[in-house]
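Chemist: sharing a model prediction with you, sequence too.
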Amino acid sequence: MSTIKTIKALKDGGVKEPRVIIMGAGMSGILMGINLLKAGLTNFSIYEKRSTIGGTWRENTYPGIACDIPSYFYTYSFEPNPHWTRRFPPGSEIQAYFERVFEKYQLASYTTFNEEITNTQHKDGQWHVETASGKTDTADFIVAATGVLHKINEPKFEGIEDFEGDVFHTARWNHDVELSGKRIGVIGGGSTGTQMIDPLSKVAKKLTLFQRTPQWIFPIPDKAYSKLWIRSVKRFPVLGKSLYRLYKFMQERTVGVATVKPGWNRSILNKLCEWNLNHVKDPVLRAKLTHNYEPGCKRLVMSTSFYPAIQKPNVDLVTEGIDKIEAKGIRTKDGVLHELDLIVQATGFDGFAFMRPMTMQGTNNTTLSEAWESGPRAFRAITIPNFPNFFMLNGPNSPIGNYSLIAIAETQSSYIMKCIQKYMEGVFDYIEPKQEAVDDFYKTVHEALPGTIWTTGCQSWYLDDNGVPLLWPWSPQRYAKEMSQPDFNNYHLKKA
């Protein structure tokens, strides 16, 4: 019998269901809520700090925003989306998809908006949470679905307060600011910065990209789907399901392999990226865009529009470091003042924030700050010693390197449901990983990391303060297999 059916049978048989709190109403929080409902569990609440659902795709609305995972694979496996209009889905379409799913499963009645959980404490056998407004709640289980990239990174440039134009981060895009005919400066040449260059180049009088490190660009065309194709997918859902399986297979067998071990996959990836770079005709510009690390060391950007856009006459690439910001623009370390009307900070996020800045205290008075003093650590990306009945979705060392975070969250959510099943069967009241299991896990992870692409010499948000990637060093398939069934020998199972 499946986990869902077993939990339903237990509840129908009179077993009391646990109280569950889900932090965040983004992709993974919605998924966790759906899985609870499918099992007939309704004693849960989703706390969302903003006024609407969506997480990443609500926060980021900058020009050109799109997912770097093919659209038909970037869905819940049980909820195909026949409405995709492009191979790489625009952010607005992804947000609309999650809103439709949220409405379909009637999750609004379980969600409290505009309530950010600021503190959690495990005491008297339960989790006690407190929000920024002072609201309190208790739960048997907490699932942190706070996302990987939610705390923005805003470097404090000297003089930024003196700038006479507009300044904002890409995740706080001000749509009231007119772009047409403006001199726009973009700070940051990562995935976000590269996505914006093409659309901004079409409206800006002058567009300047301030780049610290060049980015490898993988040449996959962003195909637009025809109206006939979209109608066909709506009429024959098997088409969308087949493309989900196809893109999943391709992602796992190409980038999924190339990033974790050397071989022909990695060689082909390198050659295609180099071939794409050679479309830049100006040797000086091409040199500025040439990298000293392998493709995939940073998260790979999928685009065929960036290189043509960066070569336009109204677009300039600046690789000199920023000295300070003045009233009229950005002065670089070579003394040049780049006059601007608008500064856009494409400076990314703190990839190691996870639940923070929320504070947590588990058993033995252990705080999250103490548990993560040497950096975020979680057993198989999901549980932390001394934090009983606490689970994470897309936590530290998840296999997120150029792979669908939805697929990862589905694997992890299923794992959590299996643990809830054992709780309802009376196997335990509290579950937390053994410290030795965590230590053994990280020992094998660190032994495997040197063979991955992420240790080949780049600086990226994947790396901790010691330069160690906070990633799963094997294939996504291996993660799914190892997480298919909890091994309770790795856990302390306690009764009240």
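Modeler: Arrived safely.

Chemist: please count neighbours and contacts with C-alpha atoms only from this point.
Modeler: Fine.

Chemist: grab the most central residue of the chain for me.
Modeler: The centroid of the chain falls nearest to residue 148 when counting by C-alpha atoms, centre = their mean (4.3 Å).

Chemist: I figured that one was touching residue 356, is that so?
Modeler: No - using C-alpha atoms under 8 Å as the test, residue 148 is too far from residue 356 to be in contact (10.8 Å).

Chemist: if I look at residue 90, how far off is residue 262?
Modeler: 32 Å (C-alpha to C-alpha, to the nearest Å).

Chemist: ditto for residue 453
Modeler: For residue 453, the distance to residue 262 (C-alpha to C-alpha) stands at 8 Å.

Chemist: show me where the stretch 201-350 of the chain has strands.
Modeler: 206-210, 217-218, 301-302, 315-318, 322-326, 329-332, 337-339, 342-345 (DSSP state E, counting those that start in this stretch).

Chemist: show me what the fifth one is packed up against.
Modeler: Translated: strand 322-326. Contact partners of strand 322-326 among helices and strands, from 3 or more C-alpha pairs under 8 Å, 6 or more residues apart in numbering; DSSP states H and E: strand 329-332.

Chemist: from the chain's centroid, how far away is the strand it packs on?
Modeler: 32 Å (C-alpha atoms, centre = their mean, to the nearest Å).

Chemist: hold the first one in mind and look at this next one:
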Amino acid sequence: MQRANTESPSILIIGTGFGGLGMAIQLKRAGYHNIILLEKAGRVGGTWRDNTYPGAACDVQSHFYSYSFEPKHDWSRKFGLQSEILGYMEHCVEKYGLGEHIRFNSEVAEAEFDQRLNRWNVTLTSGETLTSRILITATGQLNQPAWPNIEGLDQFQGRMFHSARWDHDYDLTGKKVAVIGTGASAIQFVPEVAKQANTLNLFQRSAAWVLPKPDRPFKPWEQWLFSKLPVWDRLYRYLIYWKNETRALAFTRFNGLLEIFARQARKEAQKRVTDPEKLRKIIPDYQIGCKRILISNDWYPAINQSNVNLVTDAIREVAPDGVVTADGSHYPADAIILATGFRASEFLSPITITGRNGRNLNQAWEDGAVAFKGITVSGFPNMFMLYGPNTNLAHNSILYMLESQFHYVLDCLKALDKYPGAAMDVREDRQERFSQVVQTGLEGTVWDTGCTSWYLDENGKNTVNWPGFTFTYRFATRHVETADYQFLNPAN
């Protein structure tokens, strides 16, 4: 439905992952067409464009890892593969005419709020500057690969790459491969690499809890039902939602329930891993759920292979021809693959964001990232974050959270319509109150049981996870309370 007011504000969206694309679609559907999406790469897709390693797939069910307003009926499997998810995103770009709004190879270096005009000046790494009334960041939390701080890393003479920047030109067949890290990416690609490599030395800092993945291909008749009976598609999605949502209780309030899953993981490991030493190393020593729980059917069989060596000694250094551990052992390597995750708590990095009175976002967040409802930051008017601080989940689909945020941002734009030329800035006391509620909610959760994870920033503060149900977040973002904001007229 077109808006009665045809004067739509200029809107810049940074990023073309699920957040940026979905926001642009909803803006267009609401009648806003003066939109530009800035994408640093040459293709849309965000994390699903970047992570092309062998075995890359989603750990959220396909039908719930897609927009509610754009169902896909012909998913090949219960859990979507990387290529299929990326194809779905490109389909959305074409269907909703987003191509004309996207500027590829346009990486943002900095954004500065101009109080005189209530505009954002956004500078690209090319030096070009764009101006907009509204700035929406959709950079995600998993877009900046984390490189480990290991001595000698730059001295390695073989091939080295991060799992999020996979080198498809390098053939791993018959090679001596070292993999550093055993997180979500490694769980998926190690079984594939183990099939090719002569030897695979897997360097593990801490074990991961891994559960069986209830995955299988959809049968043709099931795809037909999804397509011909939309009500069944909706019901199936609804059932997935509530099945996933009930797990929030275990993560946030009744941690003891997670022991059921821990027993399942131990049983699976004992069944698949026959080497007693490997089995001892592969079972975590921390509370299940404190770090991300992973799902896989081929992780334990891969660990059990004779050409896979599980190394738990700390890495001392990387030598020109391999990896050296703290006890002096040398592990020769033709290639090193870094499965060391992402800088998830460094929101919007490496973009420099400057708000009112010249205040830098890094200064505003010196005690940890915080945003009102995970979307707006005091001192940064007319800037809206998607997938911002404390909106990540451990139990359900982030797309559900994103759709809540789309609705909230649209409601903010409607509020701005009532104040032509004004900029809305969330009040600091409202932001602080919301942050206290979130941090109090995180106390006593499974993430508060003492392990080190990417959920925590360098100060040990959980700036990533939402401490409750997704429907409570949707309720909190159902509409904008204008009393939470101050509306600022241009300074001139």
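Modeler: Everything's here; your move. Predicted, not measured: the structure shown is a model, and the values here were computed from it.

Chemist: what's the TM between chain one and chain two?
Modeler: Scored against TM-score structural alignment, normalised by the length of structure 2, the superposed chains reach a TM-score of 0.95; 486 aligned residues with a C-alpha RMSD of 1.7 Å.

Chemist: quick revisit: same drill for residue 90 and residue 262 of structure 1, tell me which one is more crowded.
Modeler: Per other C-alpha atoms under 10 Å, whichever of residue 90 of structure 1 and residue 262 has more neighbours is residue 90, with 20 against 13.

Chemist: which position in structure 2 pairs with the more buried one?
Modeler: In structure 2, the residue matched to residue 90 of structure 1 (TM-score structural alignment) is residue 81.

Chemist: ok, that match to residue 64 of structure 2 distance?
Modeler: 14 Å.

Chemist: in three-state terms, label the residue nearest to the centre of structure 1 for me.
Modeler: coil (DSSP: H, G, I helix; E, B strand; the rest coil).

Chemist: tell me the spacing between residue 32 of structure 1 and residue 423 of structure 1.
Modeler: Distance from residue 32 of structure 1 to residue 423 of structure 1, by C-alpha to C-alpha: 17 Å.

Chemist: who has more neighbours, the two?
Modeler: Neighbours of residue 32 of structure 1 and residue 423, each counted by other C-alpha under 10 Å, are more numerous for residue 32; the result is 25 against 20.

Chemist: quick check: closest non-adjacent residue to that one.
Modeler: In this structure, residue 32 of structure 1 finds its nearest non-sequential neighbour in residue 413, 6.0 Å apart by C-alpha to C-alpha, 6 or more residues apart in numbering.

Chemist: next, count neighbours for the one you found.
Modeler: Neighbours around residue 413 of structure 1, by other C-alpha under 10 Å: 26.

Chemist: what strand or helix carries the alignment partner in structure 2 of it?
Modeler: Taking TM-score structural alignment, the alignment pairs residue 413 of structure 1 with residue 406 from structure 2. Secondary structure from DSSP states H and E places residue 406 of structure 2 in helix 398-417.

Chemist: grab the nearest non-local neighbour of residue 432 of structure 1.
Modeler: residue 388 (4.7 Å).

Chemist: helix, strand, or coil at that neighbour?
Modeler: coil.

Chemist: burial of it, as a residue count?
Modeler: When neighbours are counted by other C-alpha under 10 Å, residue 388 of structure 1 registers 25.

Chemist: that one against residue 434, yeah?
Modeler: No - contact criterion C-alpha under 8 Å: residue 388 of structure 1 and residue 434 do not qualify, at 10.8 Å.

Chemist: can you find the partner of residue 44 of structure 1 in structure 2?
Modeler: By TM-score structural alignment, residue 44 of structure 1 lines up with residue 35.

Chemist: show me what contacts the residue nearest to that match when sequence neighbours are not counted?
Modeler: Among residues not flanking residue 35 of structure 2 along the chain, residue 11 sits closest, at 4.8 Å (C-alpha to C-alpha, 6+ apart). Residue 11 of structure 2 sits next to 34-36, 132-136 when contact means C-alpha atoms under 8 Å, 6 or more residues apart in numbering.

Chemist: repeat that for 6 Å
Modeler: Residues in contact with residue 11 of structure 2 (C-alpha atoms under 6 Å, 6 or more residues apart in numbering) are 35, 132, 134.

Chemist: now do residue 35 of structure 2
Modeler: 10-12.

Chemist: any idea how far it lies from residue 335 of structure 2?
Modeler: Distance from residue 35 of structure 2 to residue 335 of structure 2, by C-alpha to C-alpha: 43 Å.

Chemist: how many neighbours does residue 323 of structure 2 have?
Modeler: Residue 323 of structure 2 has 24 nearby residues by other C-alpha under 10 Å.

Chemist: chain neighbours aside, what residue packs nearest to it?
Modeler: Nearest non-adjacent residue to residue 323 of structure 2 (C-alpha to C-alpha, 6+ apart): residue 331, at 5.1 Å.

Chemist: same check on residue 153 of structure 2?
Modeler: That would be residue 318: by C-alpha to C-alpha, 6+ apart, it lies 5.3 Å from residue 153 of structure 2.

Chemist: also residue 449 of structure 2?
Modeler: Distances taken as C-alpha to C-alpha, 6+ apart put residue 290 closest to residue 449 of structure 2, at 6.5 Å, once the chain neighbours are dropped.

Chemist: same check on residue 471 of structure 1?
Modeler: Nearest one to residue 471 of structure 1, counting by C-alpha to C-alpha, 6+ apart, is residue 397 at 3.9 Å.

Chemist: please pull up the equivalent of the one you found in structure 2.
Modeler: Under the pairing rule here (TM-score structural alignment), the equivalent of residue 397 of structure 1 within structure 2 is residue 390.

Chemist: that match is in contact with residue 468, isn't it?
Modeler: No - contact between residue 390 of structure 2 and residue 468 fails when scored by C-alpha atoms under 6 Å: they sit 10.5 Å apart.

Chemist: count the residues that sit near the nearest residue to residue 386 of structure 2 once chain neighbours are set aside.
Modeler: Closest residue to residue 386 of structure 2 apart from its sequence neighbours, by C-alpha to C-alpha, 6+ apart: residue 138 at 5.1 Å. Neighbour count of residue 138 of structure 2, defined by other C-alpha under 10 Å: 27.

Chemist: again with residue 279 of structure 1
Modeler: 12.

Chemist: how far away is the nearest residue to it once chain neighbours are set aside from residue 351 of structure 1?
Modeler: In space, and not counting its chain neighbours, residue 279 of structure 1 is closest to residue 307: 7.1 Å by C-alpha to C-alpha, 6+ apart. In this view, residue 307 of structure 1 and residue 351 of structure 1 are 27 Å apart by C-alpha to C-alpha.
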